[in-house]
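A.B. asks: model the following, please.
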Amino acid sequence: MAIASINPATGETLKIFEPLNDSEIAAKLDLAGRVFPNYRKTSFSERSQWLKQAATILQQEKADFAKTMTLEMGKPYKAAIAEVEKCALVCNYYAEYAPSFLADVDVKTDASHSFVRYQPLGAILAVMPWNFPFWQVFRFAAPALMAGNVGLLKHASNVPQCALAIEDILHRAGFPQGAFQTLLIGAAQVADLMADDRVKAATLTGSEPAGASLAAAAGKQLKKTVLELGGSDPFIVLPSADIETAVVAATTARMLNNGQSCIAAKRFIIAEAIADKFEKLLLDKFLALKVGDPMQPDIDLGPLATSDILQDLHQQVQSAVNSGGKVLTGGKPLSDGPGNFYPPTIITDIPLDKPIAQEEFFGPVALLFRVPDIDAAIELANATPFGLGASAWTTNNQECDRLTTEIEAGAVFINSMVKSDPRLPFGGIKRSGYGRELSIQGIHEFVNVKTVWVK
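C.D. replies: Next comes the predicted model:
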């Protein structure tokens, strides 16, 4: 089955690629297997130089890369520019800090000398999503390559041009041929890759079913995985908060990437005492958002990435309404032209005992809940199978301590929207996955943590 690049704003087919056949896949695995023994012996200074050069290429050609992202998956062009810049940031970060993150660590024992040494594993398979088609890959590739591993990228099938561009960037930066390869293949071939002895571990960012499938395939081979899956992130606002600032952040956090972000705020949990004011301000912000061609600089919201995503989102909205929810704005696809456009939508009054209240809405839909106090806010925040991120707004120190301690998530941001930062570990708990990316914890996921004892 062909791999197609389709513009979600127009429905136009941009380019079609033939997926790799079995012999082509085998050749790429052979190349990865051949290059690793030599690549692992390259110095940190060489790898750092190549990674810094990748950052330079990203910065110099960001307009072209951003255009490719916008045309393939529909994110606003200005957001795509920011994504390329963030990729350059993570490259420079690991170029600078990886040598210290991976330095031998002396441990005092009764040996003459004992220490921990970090060594690469080999070829790491990255199964990556379409929503941040450059950032998701570079936040894996930068630490993996600096650790001495080689990378195999199975990108989402709707962003093949992004996948090929990333491979080209890293090769032009100086990394040896075969150190990072894009595999244009379908999801059905991932299990066979995991069964190949040359693939040593895998990371996946994507849906729960995709994560479970990869974990099962890896488990049969006793290979490590890191999974970053979905989220139904709460956004809690308590009476002491700066409501106007919180509403601005809430709008940005919900509409990030056209609402298609695992860490986007999705469930807005508002204290009853301020709920009327918050709801009115949020509605005003949503009504002011401009929807349209994501290549235009004044557009706030572009199309959803595929027609299937559009249909799935609308089915969820209908389910919320059928469960008792009330639509304040939006609520159905825009039908006055081509493309996968869904308007900014707010739904209130969904009964808490309905399953739809716990689901992840992957699009520009905000679910608004009212609670009497902080106890109910924390209980509702945790009443979901997910545990990726959470944002909470308060100026009360005691409330801050409770929120950071009691919310079940991989990250809690107080008086700020949730975001990823190369300096901080990123990942979730519960059905949002396991393991961490970024920071020192991320680079340690795919290394052999070797104990050395000398006497």
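A.B. asks: from here on, just use CA atoms for contacts and neighbour counts.
C.D. replies: Noted.
A.B. asks: end to end on stretch 147-156, go ahead and measure it.
C.D. replies: Taking CA to CA, to the nearest Å, the span from the opening residue of stretch 147-156 to its closing residue is 25 Å.
A.B. asks: next up, for comparison:
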Amino acid sequence: MTAQPTYASTSPTTGEVLATFDFASDADVEAALAAGARAFATWRSATLEERAAVAKRVGALFAERADELALIAVEEMGKPLGEAVEEVEFCQAIFDYYAEHGPALAADQPITSFSGDTAVVQKRPIGLLLGVMPWNFPYYQVARFVAPNLVLGNTLLLKHAESVPRCAEAVERLLADAGVPDGVYRNLFATFTQVETVIADPRVQGVSLTGSERAGATVAALAGQHLKKCVLELGGSDPYVVLDSDDVEAAAKQAWETRLYNTGQACNSNKRIIVTDDLYDGFVAKLVDLASGLRPGDPADPDRGDDTYPPLSSVTARERLQEVVDDAVAQGATLHVGGEAGAGAYYAPAVLTGVTPQMRAYREELFGPVAVVYSVSSDEEALTLANDTPYGLGGAVFSTDEERAARLARQLDVGMANVNTPAGEGAEIPFGGVKRSGFGRELGPLGMDEFVNKRMFYVKSDG
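C.D. replies: I've put the predicted structure just below:
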């Protein structure tokens, strides 16, 4: 593993270090492990309804503290204020969903026994879990890991991204204030070496990671070595296929707004926009028009206009994005607009075409506000291009003919296929991918099927 960075809250707008945090000591890690294992013995004994009631209180506090939490996210990773509030509100929806539906989702499932005996599948918690979470959605990513497992009766350790420590602290404080018992949830400012120690510890029964492909491979290898259940949500290079449209400009505007959500820093963002050749010129022209004349804006300003853009999460994130774009341009791609680095972590939203397989941009995930557009001449060519990626998170297909779009969407090699919408989203909608985008599912009914002992319980009949 690479050298451990400092846990630091740094403004991507100004570059100012707002706060720093000490790493957990080895004694802190041991105390958290011991507390989590000890709490599991009692937390698992609470009824599903009792645990669901605690989850409901957590959701209520997310709603109550929405403005406070949103501002921390704005300050730490540059998320636009309105989007930060939406993220916190989504957390409430996730906890409410599992509070309401969790007991039924975790209920015993009867099996028809041909012998006449009684058989059921029981869903039982498995123990202490580790969550390793990213910075791009510092609350939502935690909520979708915590909510179902809290209701199931598992206990949880959370290692958050080094750049959002204040968000991590705020979540831990919120859960404690909501009545989550001591030891059931604990935040750890752990080092990479300590993460390895936690995964190896026999008291830990599983690990969930949302992050980079590299981090996922490392964690999966460690989990496999120690025979631990693992869930991974990694990168994506989602295809966004537009087969036809009655309004090309409106279609381009929707694609642009989707690409710029969270400043392009979403795993399931439309990283590859694939447009049929009869729409292509007008589509690209509209994207260029939307990107032109934009200027840096303050993400904390609730009245920030559509003619401004927020920063990326960090200077490092901006530099990584710029390297991939510069590589494409050097090999002949066309950068129509944008792509300029500004002060702090600002990067002007860009439109890029002419990307070919030898360029890094063809295979790598562009985690930022760059719309990459491809032209195709048929549905078959669109499908081939859409599936020509090592990733398989999500994808979307648009057409005025719903069945035409659905026919292509059914053939996408992804975990989430969408028809005539950028993404189906909601607390009840499962999230996850295939190929190098990871494995396992979060949210919805499938979110309660990962870290659970699906125990067969069989009772011999007296007859």
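A.B. asks: post the TM-score for the overlay when you can.
C.D. replies: Remark: TM-score between the superposed chains equals 0.97 [TM-score structural alignment, normalised by the length of structure 1]; 452 aligned residues with a CA RMSD of 1.4 Å.
A.B. asks: most centrally placed residue in structure 1?
C.D. replies: Centre of structure 1 computed as the mean C-alpha position; nearest residue by CA atoms, centre = their mean is Gln136, 5.6 Å away.
A.B. asks: so what corresponds to that one in structure 2?
C.D. replies: Taking TM-score structural alignment, Gln136 of structure 1 has Gln141 as its aligned residue in structure 2.
A.B. asks: that match against Met133, yeah?
C.D. replies: Yes: with contact defined as CA atoms under 8 Å, Gln141 of structure 2 and Met133 form a contacting pair (6.5 Å).
A.B. asks: and stretch 424-439 of structure 2, end to end?
C.D. replies: Stretch 424-439 of structure 2 has its terminal residues 19 Å apart, counting by CA to CA.
A.B. asks: how far off centre is it?
C.D. replies: Offset of stretch 424-439 of structure 2 from its chain centre (CA atoms, centre = their mean, to the nearest Å): 9 Å.
A.B. asks: contact partners of that stretch?
C.D. replies: Contacts made with stretch 424-439 of structure 2 from outside it, assessed by CA atoms under 8 Å, 6 or more residues apart in numbering, are listed as 90, 93-94, 97, 213, 216, 231-236, 390-394, 413-416, 418, 440-447.
A.B. asks: residues of that stretch that come out buried?
C.D. replies: Neighbour counts using 16 or more other CA atoms under 10 Å place 424, 427-428, 430-439 of stretch 424-439 of structure 2 among the buried residues.
A.B. asks: narrow the residues you listed to those in strands?
C.D. replies: Counting by DSSP state E, the members of those that fall within strands are 434-435, 438-439.
A.B. asks: widest-spaced pair of those residues?
C.D. replies: Lys435 and Phe439 (7.8 Å; CA to CA).
A.B. asks: which neighbours do Gln141 and Met133 of structure 2 share?
C.D. replies: Looking at what touches both Gln141 of structure 2 and Met133 (by CA under 8 Å, 6+ apart), the common residues are Thr210.
A.B. asks: how about the longest helix seen in structure 1, aligned to which bit of structure 2?
C.D. replies: When secondary structure is assigned using DSSP state H, the longest helix within structure 1 turns out to be helix 77-101. Following TM-score structural alignment, the aligned partner range for helix 77-101 of structure 1 in structure 2 is 81-105.
A.B. asks: just how off-centre is the matching stretch within its chain?
C.D. replies: Computed by CA atoms, centre = their mean, the separation of stretch 81-105 of structure 2 from the middle of its chain amounts to 14 Å.
A.B. asks: quick check: buried residues in it?
C.D. replies: Buried residues in stretch 81-105 of structure 2 (16+ other CA under 10 Å): 81-85, 87-103, 105.
A.B. asks: circling back to that earlier point, quick one, what contacts the residue nearest to the centre of structure 1?
C.D. replies: Contact criterion CA under 8 Å, 6+ apart gives 128-129, 205 as the residues in contact with Gln136 of structure 1.
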